[in-house]
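Sequence plus predicted model, see below.
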Amino acid sequence: MTTVTGNQGVSSSAPIALESAVVKSWKAPIALGFFALLSLVLFGIFGRSGISTFRLSTDSDFFQIPPIPVDARPASIVTSVLLLLIAGWAAWLAQHARRVPLWVTAVFAMLFLFTFLVWASAGLRSIPVAGLLVGAVGLSVPLIFGALGGVISERVGVVNVAIEGQLLAGAFVSALVASATRLPLLGLLAAMVAGMLVSFVLAAFSIKYFVDQVIVGVVLNVLVTGLTSFLYTTLLSPNQTTLNSPERFQRINIPLLSEIPIIGPTLFRQTIIIYIMYVAVFAVWYALFHTKWGLRLRSSGENPQAADTVGINVNRTRFWNVSLAGAIAGFGGAYFTLGSVGSFSKEMTAGAGFIALAAVIFGRWDPIRATLAALLFGFATNLQSVLSAIGSPVPSEFMLMLPYVITIFAVAGLVGSVRPPAASGKAYVKG
């Protein structure tokens, strides 16, 4: 629900000039209000009684934090009232044509999550907070790499629907090469090459031959899925021990930092792939917004005519940056086989590429925001496993669909009115 009001003024140079335009968007306040009321009724008034316990420390932490018990019913009512107050403030901001800050939405989401966890674990085993976060980071790794590739590709002007195919190609090739050579690092490099080759096809058809970019991406996803499934059946499966048993990367504990409760297990007891991910997020953000390369890339996706005027070869810039995006996504695909599962299986990405694409939109084509969105989706995926482990009464069918529900809600309900790069998805013809 959006209301637009405007004022017109008269000046000496123009008979009628638009002085101001105020846009009032009620989407966020309505969404926040709905979930605040849902929390109050479902978790507070008609919620479950009992004690919920949050376990914050692991046995290897430098110091131990005692478990925190929470009385479910009173805590749910208090946090629900806080949620209502935040929703009311968001409505006040909308009434005065002010945008709801991102941190407000983040605080609201954390309070709602706390209320949900208190309700879901009342009277049951304690929730391992560190384990919940560690699992969320692990599940988010391919999503983050895929989202970084999607941000680069769309910022330069090419819609990358083929992230799923790039992740799957990276997972397959990394398993094959790392198994055959017994060198996981070589498997990582091979995964980047595989993702880049998928991007070559996307770039060639969409940039050189002007084929619809979305159609090319969908076709590539189907092609890679069919090809990897066929090769798995005919090549990997009969030779499981020699071609589909890669050596996984071991966790590397950072001294001192890894012993800090919650933060240590979550961030500093990880594999080299995740440490590279930290660097990649910062590097893409910095290069995109603080280097000449990033300026050329963004100008090719926003105004290719102007970029061409100042001497930038738009199509060449697009081609090589789409290829770079594919290499990054392929690197993320290697995590499935070299950092997580330890072998390749059919369609093992399970739609991660499409969730990564949703993270790009939810993150408004910004590397940092897209990373946070990917972490949210990874957290939702891991939450179902943790709640099932503690015997939560939440139906398993609901928990299985939770990551996808959050994806739809985040993109449709919380993003609001966003504008992609102006020339994204549009082929550029010189002259």
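Received it, and whenever you're ready, just let me know what you need. It should be emphasised that the depicted structure is a prediction, and the values quoted were computed from it without experimental measurement. Numbers count the residues shown, from 1 in each chain.

From here on, just use CA atoms for contacts and neighbour counts.
Will do.

following the helix or strand encompassing V198, which helix or strand comes up?
In the assignment (DSSP states H and E), V198 maps to helix 184-203. Per DSSP H and E, the first helix or strand lying C-terminal to helix 184-203 is helix 213-231.

Now do the buried residues in that following helix.
Residues of helix 213-231 classed as buried: Q213, V214, V216, G217, V218, V219, L220, N221, V224, T225, T228, S229 (neighbour count, 16 or more other Cα atoms under 10 Å).

residue contacts, the last one?
Contact criterion Cα atoms under 8 Å, 6 or more residues apart in numbering gives K346, E347 as the residues in contact with S229.

Now for F116, how many residues are close by?
F116: 17 surrounding residues under other Cα atoms under 10 Å.

roughly how far apart are it and L387?
11 Å (Cα to Cα, to the nearest Å).

Comparison target, given below:
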Amino acid sequence: MTTVQTDLAHSAPIVRTRDWKGPIVFGALIVLLAAALVLGDQTGSTTYRLAAENDFFSLPEVSLSVGGACWVVVVLLLACLGFAIWRSLQALTLPLWLAAVFAVLWLVGLLTWAAAGGTIPVVGLLAGAIALAVPLVFGALAGVLGERAGVVNIAIDSQLLLGAFGAALVGSLTHSAFAGLIAAMVAGSLIALILGVFAITYFVDQVIVGVVLNVLVTGLTNFLYSEVLTEDSAKLNSPPSLHVHAIPVLGDLPLIGPILFRQTVIVYLMYVVVVLVAWALYRTKWGLRVRAVGEHPRAADTVGIKVNRTRYTTILIAGAIAGIGGAFYTLVSVSQFNRELTGGAGYIALAAVIFGKWDPVRATLAALLFGFASNLEGVLSVIGSPLPSQFMLMLPYLVTIFAVAGLVGKSRAPAADGIPYKVG
């Protein structure tokens, strides 16, 4: 259905399409939560622990009853649904803040029901979410940069994987985590260079090249792991770990301190990279050129911008950023390289790019959401949630599907995204 408005200045009709995806997703989630409350045999209350060690002061614990708090949450969710329906009837887009409020309320209701009689460590839940989201954030930033320049980067997963391998190998040989980090950046840029040669120079379909690179790097790293790393794992697959460093004062703040400011160097680097990418993309001449070659390369060429050179430079920077995300696996999370270590994280990062509407800040928030969903699965399993184990394993991917299919709203990729540019 559509609504037609008239532009008074030009007397031209403006047609806006009603989008019902958001209200449908809201309604489905409300039905799921209400069904769990009615059919599930959960009683008592859930305690939320907000404090951590070394805080300046301890925040009190919060207890919510399943019978009362959860139904209050349902009522508030219905109010959000009503507002979303009204927005759709007016042919208005679903605001991001409404989706965020709905998600927080729904999660509070779900957690209160699922953890009835138990305690949820909020600090551990959120800190773990950030840890799981770090590779996704770096991968999403790489995807945003590439697609803003007009290059579809399906090869994010291979960049993460080869970055993890390079960090493990070089870090082990040099006994330096920072050398491993540099090697991971070089490995990510190497994949980007191969992608550029085929997609930019020889006009090969970018999606096909990306898929082939993912398969190639998976097979290559599996072979090298079996034939090289396992032969002398103490020398070749034992990289030094990056330790947690607390920022003075900030690290002791209650709740946010242990979550944001008691982290490793790579996490702090993530904060900086997100800000730099957003600033460079929207506030610098370089960023203007990147967006120009992604939207209208022919027009950019006519004003003297080297389209393919700009695309090469951008994807090489993006590859280095993705490589940092790969280094997080072997220098922080696992401290060694294993087969298929990323578990397809590059594809989730690509979903974060779409969910974030090709914007670095929005894509970062989307990656954090997916990281939270992954960590939530582990936390609910530990506290003995009545949810089926199969559903727990599906939870991160269900969140990804709901987010991209239902909450992303109308979005448009850069106009020249995936289209090779032939000079002349």
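Happy to help now that I have it. Small disclaimer: the values here were computed from a predicted structure and weren't measured.

returning to what we had before: nearest to G33 of structure 1, out of the buried residues of helix 213-231 of structure 1: which one, please.
V214 (35.6 Å; Cα to Cα).

Quick one: the buried residues of helix 213-231 of structure 1 as CSV, columns for distance to E154 of structure 1 too.
Below are the buried residues of helix 213-231 of structure 1 laid out as CSV (distance: Cα to Cα, whole Å):
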residue, distance to E154 of structure 1
Q213, 11
V214, 12
V216, 14
G217, 13
V218, 16
V219, 18
L220, 17
N221, 17
V224, 21
T225, 23
T228, 26
S229, 28
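
out of those residues, who's nearest G165 of structure 1?
N221 (4.4 Å).

who touches the helix holding V198 of structure 1?
Identification of contacts with helix 184-203 of structure 1 by Cα under 8 Å, 6+ apart yields 158, 162, 165-167, 169-178, 213, 216-217, 220, 246-249, 318-319, 322-331, 333-334, 338.

Could you do stretch 132-144 of structure 1 as well?
Residues external to stretch 132-144 of structure 1 that are found in contact with it (Cα under 8 Å, 6+ apart): 167, 265-267, 274, 277, 329, 332-333, 335-336, 340, 352-353, 355-356, 359, 370-371, 374-375, 377-383, 386.

distance of V118 of structure 1 from A31 of structure 1?
As judged by Cα to Cα, V118 of structure 1 and A31 of structure 1 stand 22 Å apart.

okay, the two: which has more neighbours?
V118 (28 against 14).

That one corresponds to which position in structure 2?
Alignment note (TM-score structural alignment): V118 of structure 1 maps to T112 of structure 2.

separation between the equivalent of L324 of structure 1 over in structure 2 and A192 of structure 2?
Using TM-score structural alignment, the equivalent of L324 of structure 1 in structure 2 is I317. Distance of I317 of structure 2 to A192 of structure 2, given as Cα to Cα: 9 Å.

same check, this time on A167 of structure 2
According to Cα to Cα, A167 of structure 2 and A192 of structure 2 sit 17 Å apart.

the more surrounded of the two?
Here A167 of structure 2 and A192 are compared on neighbour count by other Cα under 10 Å; more neighbours surround A167, at 38 against 30.

By how much does the helix or strand containing the more buried one deviate from structure 1 on average?
Using DSSP H and E, A167 of structure 2 sits in helix 156-174. In this overlay with structure 1, the average offset of helix 156-174 of structure 2 from its partner residues is 0.3 Å by mean Cα distance after the TM-score superposition for structure 1.

Give the aligned range of that helix in structure 1.
So helix 156-174 of structure 2 sits over residues 163-181 in structure 1, by TM-score structural alignment.
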